[in-house]
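Colleague: the following comprises the amino acid sequence and a computationally predicted model.
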Amino acid sequence: MTTGSVPPASLLGPLARIAMAAGAAIEQVRREAAMGLVEKPDGSPLTDADLAADLVIRAGLAEAAPGIPVVCEEGAACEDMSAPRYFLIDPLDGTREFVAGDADYTVNIALIEHGRPVAGVVFAPRDGRLWSGAEGCGATRQDGAGPARPVRVRATDGGLVAVASRSHRDAATEAFLAWLGVSETRCVGSSLKFCLVAEGGADVYPRFGPTMAWDTAAGQAVLEAAGGAVFCPEGKPFRYTPENGWRNGAFIAWGASRPPIAS
């Protein structure tokens, strides 16, 4: 079987092992307190942990899935989105949280097919939580060395619980949450927001401020495998295409309860 024909679900095991190895590299940098912090041209931070995780993931994917292109945050300027199948990774999502000493940072690895995230893993190195999901086989959460357990978006006929960015709340988000009439809003960082909706801890995650494709693809894959969906505000499915580029537009990630989209 060629790499291009490998079913997405069969890659979840290797992707999980690679993400955990990258997480171990991140945690080693944190323990050594030698981050090598610099500022990238766009003003975002870059640390030795980002670079160490990047090396681990690239090496792991080259061994586990040779022939599938790898697009990473640190090298995306040299890549395009025209390949029918590629990995989209963020070695350290939530670098600001990592630098600040918070725990809300993740390793994100997604498999994209024709613009759709069909498999993904999200690993939280600080506490060892791992979410995995692939099209057609559902999603799971594993805590440390414990067994993986299925997760599913929750059905609710009561007040909606929203999850929002810890550091990027804006007026558009506040207006949308007010329109929905949410009963509670939880704030977390990184792709953990998608995972919270995927496991039934929240019902909706709106994002109107800027994000990049590698920030969202793995979390979207987990959420959609768990029964959720991600849409543009106008109601179109949220995709990763050359027309859209690496910078995402606005999106709304939903669990089981999706009200009509506001125009």
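Modeller: Everything's here; your move. Residues are numbered from 1 along each chain as shown.
Colleague: going forward, measure contacts between C-alpha atoms and count neighbours the same way
Modeller: Noted.
Colleague: these two touch, right, Ala198 and Ala218?
Modeller: No: assessed by CA atoms under 8 Å, Ala198 is found out of contact with Ala218, at 11.9 Å.
Colleague: and the strands in the protein?
Modeller: For the chain, the strands defined by DSSP state E occupy 38-39, 45-46, 70-72, 85-93, 106-113, 116-124, 129-134, 138-143, 149-151, 161-165, 184-188, 204-207, 229-231, 251-254.
Colleague: and the residue nearest the centre of the chain?
Modeller: The structure's the chain has its C-alpha centroid closest to Gly219; by CA atoms, centre = their mean the separation is 3.1 Å.
Colleague: how about that one, what does it touch?
Modeller: Neighbouring residues of Gly219 by CA atoms under 8 Å, 6 or more residues apart in numbering: Asn108, Gly120, Val121, Val122, Ser191, Leu192, Lys193, Phe194, Cys195.
Colleague: any idea how far Glu27 lies from Pro45?
Modeller: Computed as CA to CA, to the nearest Å, the Glu27 to Pro45 distance reads 17 Å.
Colleague: do Glu174 as well
Modeller: Using CA to CA, Glu174 is found at 27 Å from Pro45.
Colleague: same check on Ala171?
Modeller: Distance of Ala171 to Pro45, computed by CA to CA: 25 Å.
Colleague: more crowded one of those two?
Modeller: Per other CA atoms under 10 Å, whichever of Ala171 and Pro45 has more neighbours is Pro45, with 15 against 10.
Colleague: find the nearest non-adjacent residue to Ala155, please.
Modeller: Leaving aside its chain neighbours, Ala155 sits nearest to Ala256 (5.3 Å; criterion: CA to CA, 6 or more residues apart in numbering).
Colleague: use this one as the comparison:
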Amino acid sequence: MTRKADLASMLETLVAVALRAGEEILRVYESADMGERIKADGSPVTQADAAAEVIILEALAHHWPDIPVVAEESVCAGQIPTVGARFFLVDPLDGTAEFVQRSGEFTVNIALIEEGRPTVGVIYLPVTGEVFRGSPDGAERADFVKGEPLVWTKIRARGVPAQGLSVIASRRSRSVGLEDYLARLPVAETVRASSSLKLCRLAEGKADLYPRFGRTMAWDIAAGDAILRAAGGCVWTFDGEPLTYGPNRVPDDEMFANPYFVASGAFDPSDLVTGDAPS
């Protein structure tokens, strides 16, 4: 098989895996007891996080036994594989705080990293049934009903809008750095959302910019980054370079921590900023 055919086959399998994980997440979501506890880093975790990760890890090991998998809950348990040029990044339940609050804004994230770049990504929103997927062949979304897509639709990030930027920001994370940055841009509106849904909205052209001045981990955004890049956008560091993924991206921080970044539609956000770049 050609590389293109291999990646297309992988993408189909990853969608099916995300759907299976989502079924388990919804089972816990609809139960009376989510088994919530607080991890050492202060973030919540539930039975759904662990159960979904088991499903994903077993499937990836079955289909691609030679590709290491870096998964959030495994890393928190001290199980960190040695990675090379090709590895998976998995967040079995991105937006656990929203899951606990039953807001619906949580996702299943699976990404393939190659030479530091996210090349294949799948994001599933179990409550709404939305699935986003991206690869070098492009980006698509579909609404799934009873495990089947109604129709796959090509999506594309948009360029700079004439009427000002629609900025999407974290619902739970606010910072002085964000406000200072936005003050130097032609912003028309700022909306709030949670989880990797923010990157999906950029990829489908429903928002233009997502600046992040707060701590994130590689598995939080890699799948969304893959989809966004496939749709013509990008996730940038504040040095003006596309974000890369690996174990030691931020000095003196945990493995797989991300630097601050800004995700954009089909344009370079540094072209729009006035004044000095953020430190």
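Modeller: Arrived safely, thanks for sending. Computed from a predicted model, the values in this text were never measured in an experiment.
Colleague: let me see the TM-score of these two.
Modeller: Laid over one another, the chains give 0.94 as their TM-score (TM-score structural alignment, normalised by the length of the first structure), with 261 aligned residues with a CA RMSD of 1.8 Å.
Colleague: ok, back up a step: the strands of the first structure: which one's closest to Thr241 of the first structure?
Modeller: Nearest to Thr241 of the first structure among those is strand 116-124; the distance by CA to CA comes to 8.6 Å.
Colleague: check which helices and strands that closest one sits against.
Modeller: With contacts taken as 3 or more CA pairs under 8 Å, 6 or more residues apart in numbering; DSSP states H and E, strand 116-124 of the first structure sits against helix 12-32, strand 106-113, strand 129-134, helix 213-225.
Colleague: CSV please, covering these and showing distance to Thr2 of the first structure.
Modeller: Listed next are those as CSV, based on distance: least, CA to CA, whole Å:
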stretch, distance to Thr2 of the first structure
helix 12-32, 16
strand 106-113, 15
strand 129-134, 19
helix 213-225, 23
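Colleague: which one, of these, ends up nearest to Pro41 of the first structure?
Modeller: Set against Pro41 of the first structure and scored by CA to CA, those come closest in helix 213-225, at 17.6 Å.
Colleague: can you name the residues of the second structure that that closest one overlays?
Modeller: Helix 213-225 of the first structure corresponds to residues 218-230 in the second structure, going by TM-score structural alignment.
Colleague: give me the mean distance between the matching stretch and the first structure.
Modeller: With mean CA distance after the TM-score superposition for the first structure, stretch 218-230 of the second structure departs from the first structure by a mean of 0.4 Å once superposed.
Colleague: so which bits of that stretch are buried?
Modeller: Under the neighbour-count criterion of 16 or more other CA atoms under 10 Å, stretch 218-230 of the second structure has 218-230 buried.
Colleague: same question, stretch 245-264 of the second structure
Modeller: Using 16+ other CA under 10 Å as the test for burial, stretch 245-264 of the second structure gives 245-247, 249, 255-264.
Colleague: and Ala164 of the first structure, how far from Val107 of the first structure?
Modeller: Look at Ala164 of the first structure and Val107 of the first structure: by CA to CA, they are 19 Å apart.
Colleague: neighbour count winner among the two?
Modeller: Neighbour totals were compared for Ala164 of the first structure and Val107, and Val107 leads with 32 against 22 (other CA under 10 Å).
Colleague: give the contact list for the more buried one.
Modeller: Neighbouring residues of Val107 of the first structure by CA under 8 Å, 6+ apart: 19, 22-23, 89-93, 121-125.
Colleague: how many neighbours does the counterpart of Arg169 of the first structure in the second structure have?
Modeller: Applying TM-score structural alignment, one finds that Arg169 of the first structure aligns to Arg174 in the second structure. The number of residues packed near Arg174 of the second structure is 13, by other CA under 10 Å.
Colleague: which position in the second structure aligns with the residue nearest to Ala155 of the first structure?
Modeller: Using TM-score structural alignment, the equivalent of Ala256 of the first structure in the second structure is Ala266.
Colleague: what's the distance between stretch 241-259 of the first structure and the middle of its chain?
Modeller: With CA atoms, centre = their mean, to the nearest Å as the basis, stretch 241-259 of the first structure stands 12 Å off its chain's centre.
Colleague: compute the first-to-last residue distance for it.
Modeller: 26 Å.
Colleague: and what of stretch 237-245 of the first structure?
Modeller: End-to-end distance of stretch 237-245 of the first structure: 16 Å, with CA to CA as the criterion.
Colleague: how far away from the center of its chain is that stretch?
Modeller: On CA atoms, centre = their mean, the centre of stretch 237-245 of the first structure falls 16 Å from the chain's centre.
Colleague: what sits up against it?
Modeller: The contact list for stretch 237-245 of the first structure, computed with CA under 8 Å, 6+ apart, reads 80-82, 112, 114-117, 213, 229-232, 246, 251.
Colleague: most widely separated two among those residues?
Modeller: Greatest spatial distance among the contacts of stretch 237-245 of the first structure (CA to CA): Asp80 and Ala229, at 25.0 Å.
Colleague: okay, those two: which has more neighbours?
Modeller: When Asp80 of the first structure and Ala229 are compared for neighbours, Ala229 comes out ahead with 22 against 12, by other CA under 10 Å.
Colleague: contact partners for the nearest residue to the more buried one once chain neighbours are set aside?
Modeller: Spatially, and ignoring its direct neighbours in sequence, Ala229 of the first structure is nearest to Trp254 (5.4 Å; CA to CA, 6+ apart). Shown in contact with Trp254 of the first structure (CA under 8 Å, 6+ apart): Val197, Asp203, Val204, Tyr205, Gly228, Ala229, Val230.
Colleague: aligned counterpart of the third one in the second structure, please.
Modeller: Per TM-score structural alignment, the equivalent position to Val204 of the first structure in the second structure is Leu209.
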